[in-house]
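In: structure for the following, please:
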Amino acid sequence: MSRPPSFVPPAGVRAYRLNTARGAFAGLEAAPEGPPRGTALLLPGFTGSKEDFIALHEPLAVRGYRTVAVDGRGQYESKGPAQDEKAYAQAELAQDVLAQARAVGGPVHLVGHSLGGQIARAAVLTDAAPFASLTVMSSGPAQISVSQQQRVKLLRDALAVMGMADVWEAIQAMEAPEETATGEIDAGLDDRDDLRRRWMGNSPAQLVATGRQLCTEPDRVAELAATALPVHVLSGERDDTWPVSLLDDMAARLGARRTVVEGAEHSPNTDRPLQTAWALADFWDAL
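Out: Coordinates of the predicted model:
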């Protein structure tokens, strides 16, 4: 589960509702002081939210870019059906992204983290016209690793028989405390209430449907390469969801720009936000 540094928007970042032809989505937006060099649309991953990008807005604004991060349908503060899994089919979520891009105004630099990367890819394959580029962040060519598939299956099985609050408590009981960079144990108590509130905002049907997608996603790299859209494959130097070597190979197949953020794991946007922001801006500047 990603852990943003804060759920409170910093100065210069506004929370708002992005109104689109497919409904309203909760968003966070920041803009540079002068005319923007471009606009980026940021899509979070599985169990994540727009806050996962909260530390990227300021440095990207400094580099001249307007940024809009959104909760997808059924994620955190964007409402969605609680029981209708068909509402969260990948094709439906891709259409949401296309509507968001049109509402934001383009051409848009599209960025998707993990699950968000695969939804972003589906949007581009549906219609690449609204996009100036695609960055897939810690998001691989096909289904997630076997170990992560097992974790997602446990979650889906739990959601079939338990409520969201009970599943949250079970997750907390199973997760080991994290170790900080100094070797100390961080129990994560300071942000536990925020993380629980985000979890409770998710639609169970969205988690089940998108979890299934992560476990069954086919390899569509050749299709993406055929669009000729500029692609950036960005990741940390360690990742247990998609092995880094697999991401290296995907980048080679795409002829894509490749960035490995030192000291980061599956969420470079929260692990090393400044380095991640600079890598994104360098890619966009080069276009």
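In: going forward, measure contacts and count neighbours with C-alpha atoms only.
Out: Fine.
In: please compute how far stretch 257-272 lies from its chain's middle.
Out: Computed by C-alpha atoms, centre = their mean, to the nearest Å, the chain-centroid distance of stretch 257-272 equals 13 Å.
In: relative to residue 227, how far out is the residue nearest the centre of the chain?
Out: By C-alpha atoms, centre = their mean, the chain has its centre lying nearest to residue 44, at 2.2 Å. Distance of residue 44 to residue 227, computed by C-alpha to C-alpha, to the nearest Å: 23 Å.
In: could you also give me the structure for this second sequence? I'd like to compare it with the first:
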Amino acid sequence: MSTPPFLTLPAGVRRTSLETSRGTFAVLEALPGSGVSDRCPALLVPGYTGSKEDFIAVLQTLAAPGRRVVAIDMRGQYETPGAGDDPAAYTRAALGADVAALLEALGPDPVHLVGHSFGGLVTREAVLDGPVRPASYTLMSSGPAALTGPSAAKARALREAIPQLGMAQIWELSIGPDAIARGVAPEIVDFLKARTLGNCPAGLMAMAHELVTAPDRVDELAKLGTETGLRMLVLYGEDDDVWDPREQAVMAERLNAARVVIPSAAHSPAVDAPETTAAALTAFWRQCERAQR
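Out: Reported below is the predicted structural model:
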């Protein structure tokens, strides 16, 4: 898989694919400079309308201490093929089964699992219902249940607009002009356009429905953590505008999870404050590995 000319990857990070029992997934893979991975690997799962590239700025730092780090496009996102127009292929349960297959493929060592935003709702399904227990579990800028308020309204609006306009027109009328108005660099605008048009429309519509209907499964997750000793982290930006930071703080308490608030970050800490975010994840993973030893 070649690197798009408008997006340069850091040294030690490559585009490749990962074969699983549920199909092939496009990934960004980072390895330590030594080439030797002697710590548990990590799997990073993006959010709605996102992709593996949302983690570019943290991959090299996360891999440096000696671990393989893989960020994915979920089924139907950007460079991972969709599964047709069947909404059932893009439910939280179906996408969670994909994540479980990815955890298995990255084994045999336990894998540190991170779910960002909608990816948090998806990975939660894998943790609760999948056969593979991760080495640790991090919810990044995700919430206990469905989106509410303006964020939910945006997801519903996109779901309704896709069949009427198509993604190309949505880019030209809304997403593209907004990126340019925000001063996004031209090469990033080019990437965002490629990603927008690469997403599976049926997948986007089905995922939007999942975002606004997801039930609260925090108590189930807390019970699993108590029974299995699974260590969890709730990490979010202090200015998150998708799930209220106060709501995420309460979720951390319900889970008896560690909590890290990233200063000067909004909904995408790995983009807004990559070094601080990578340091927090690395410290948490090391704590978990020491405890397991």
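In: list the contacts of residue 41 of the first structure.
Out: The contact partners of residue 41 of the first structure, by C-alpha atoms under 8 Å, 6 or more residues apart in numbering, come to 67, 68, 69, 70, 101, 104, 108, 109, 110, 111.
In: helix, strand or coil: sort out the second one for me.
Out: Under DSSP: H, G, I helix; E, B strand; the rest coil, the three-state class of residue 68 of the first structure is strand.
In: what does it correspond to in the second structure?
Out: Matched to the second structure by TM-score structural alignment, residue 68 of the first structure sits across from residue 70.
In: can you check the last one too?
Out: Taking TM-score structural alignment as the criterion, the aligned counterpart of residue 111 of the first structure in the second structure is residue 114.
In: where exactly do the helices run in the first structure?
Out: Under the criterion DSSP state H, helices of the first structure are mapped to 57-62, 90-104, 115-126, 146-161, 164-174, 192-201, 204-216, 221-226, 244-254, 268-271, 273-286.
In: thinking residue 210 of the second structure is in contact with residue 91, fair?
Out: Yes: assessed by C-alpha atoms under 8 Å, residue 210 of the second structure is found in contact with residue 91 at 6.3 Å.
In: quick check: closest non-adjacent residue to the match of residue 68 of the first structure.
Out: Spatial nearest neighbour of residue 70 of the second structure, chain neighbours left out: residue 29 (4.6 Å); criterion: C-alpha to C-alpha, 6 or more residues apart in numbering.
In: what number of residues are in the vicinity of that neighbour?
Out: 24 (other C-alpha atoms under 10 Å).
In: now do the same contact list for it.
Out: Contacts of residue 29 of the second structure (C-alpha under 8 Å, 6+ apart): 13, 14, 15, 16, 59, 68, 69, 70, 71.
In: roughly how far does the counterpart of it in the first structure sit from residue 153 of the first structure?
Out: With the correspondence set by TM-score structural alignment, residue 29 of the second structure lines up against residue 29 in the first structure. Distance of residue 29 of the first structure to residue 153 of the first structure, computed by C-alpha to C-alpha: 34 Å.
In: with residue 175 of the first structure instead?
Out: From residue 175 of the first structure across to residue 153 of the first structure, the span is 16 Å (C-alpha to C-alpha).
In: of those two, who's got more company?
Out: residue 153 (15 against 10).
In: counterpart of that one over in the second structure?
Out: Alignment note (TM-score structural alignment): residue 153 of the first structure maps to residue 156 of the second structure.
In: residue 100 of the first structure contacts residue 24, doesn't it?
Out: No: using C-alpha under 8 Å, residue 100 of the first structure is not in contact with residue 24, being 9.0 Å away.
In: the more surrounded of those two?
Out: Using other C-alpha under 10 Å, the more surrounded residue of residue 100 of the first structure and residue 24 is residue 100, with 24 against 17.
In: need the contact list for the closest residue in space to the more buried one that isn't next to it in sequence.
Out: Leaving aside its chain neighbours, residue 100 of the first structure sits nearest to residue 20 (6.0 Å; criterion: C-alpha to C-alpha, 6+ apart). Residues near residue 20 of the first structure by C-alpha under 8 Å, 6+ apart: 99, 100, 102, 103.
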